[in-house]
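J.: quick one: sequence plus predicted model below, questions after.
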Amino acid sequence: MNTATYKTLCRTLDTELQTIKVRQDKKDWSQYSWAIVTLMSKRMSELSLTQKMLAGKMNCTQQYISKMLKGQKNMSLETICKMENTLGINIIKCLNENEQ
């Protein structure tokens, strides 16, 4: 195999490895997001809270809550803490317990 072919194969392999890493990161993120949404939805049901009611308590819009519940919003730690305080649950602690 000549040097040019070898370099091309190395670049292709490197690109494929980066693509796999991005997919894995996205998969990890989506698993956490789904777990958060599940906890959030369950607690909203327990408290009989609508999206609009939760939005009012969190000082955001109903559309924002809707996007979070659909997994279309990347939640910041600040948002997760607001949810914890508003819903009276420990989201981050629950996620860690589920992994063990």
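T.: Great, that's in hand.

J.: hey, let's count contacts and neighbours off CA atoms from now on
T.: OK.

J.: if I look at the residue nearest in space to the middle of the chain, how far off is residue 8?
T.: Nearest to the geometric centre of the chain sits residue 33, at 2.7 Å (Cα atoms, centre = their mean). Computed as Cα to Cα, to the nearest Å, the residue 33 to residue 8 distance reads 37 Å.

J.: okay, pairing it with this:
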Amino acid sequence: MANNKLDKFKKLVSQEKSGWLDKAKWRKENEEWLDISFKIAVKVMSALKRNKEIGTFPKNQKELAEALECTPQYVSKLLKGQERLGIDTITKVAKIIGVKLLEVPEEEMKEGIAINEELSLNQFTQTIKSEECVMVTYEFNKQMNKRNNLESIYSELIQASTYVRRSDSHLKVA
């Protein structure tokens, strides 16, 4: 009887390799864009749910496919969070559902502060991690020790700089 159960089990189990290891390696290699694609998919599904509640177009995947002029199968892949999306697709979907899906941080650049008459520097605003700020300060101090004649410029530079603490553990150095 035990042998009969084993035979039934062997018939149910496929002899073909599933490829799960290759799939897991692929997911690990593509983790960054898969995470972003998944987050976009969640936002799109939330927007479709909200549109359905308030009766706004598009309310479902089929209507979104019509608006995107693509197949419902493509929208299904998009909403699984495993589709490699181009910027054009992301912006088109965002426009159709009325939700911001991608944000690119803007760099501020301010020019033209003269520190003293001998040295004129341009001032730029740059966001850096706080750990990087420590390294920049260390390297700058090392250079200043080599050049004693620049100490007065250093103090003026420090006075002209401002540090703004942000919640995402970055410093904004102006």
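T.: In hand now; what should we look at? Please read all numbers here as calculations on a predicted model, not as lab measurements.

J.: what lines up with the residue nearest to the centre of the first structure in the second structure?
T.: Matched to the second structure by TM-score structural alignment, residue 33 of the first structure sits across from residue 37.

J.: helix or strand next in line after whichever helix in the first structure runs longest, which one?
T.: Secondary structure assigned by DSSP state H gives helix 3-46 as the longest helix of the first structure. Sequence order places helix 51-58 as the next helix or strand after helix 3-46 of the first structure, per DSSP states H and E.

J.: can you give me the helices in the second structure?
T.: 2-12, 20-29, 31-54, 61-68, 72-80, 87-97, 130-146, 151-160.

J.: including distance to residue 114 of the second structure, could those helices go into TSV?
T.: As requested, the helices of the second structure are exported to TSV (distance: least, Cα to Cα, whole Å):
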stretch	distance to residue 114 of the second structure
helix 2-12	79
helix 20-29	48
helix 31-54	42
helix 61-68	52
helix 72-80	52
helix 87-97	40
helix 130-146	19
helix 151-160	10
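
J.: out of those helices, which is closest to residue 172 of the second structure?
T.: Of all the helices of the second structure, it is helix 130-146 that lies closest to residue 172 of the second structure, at 8.9 Å by Cα to Cα.
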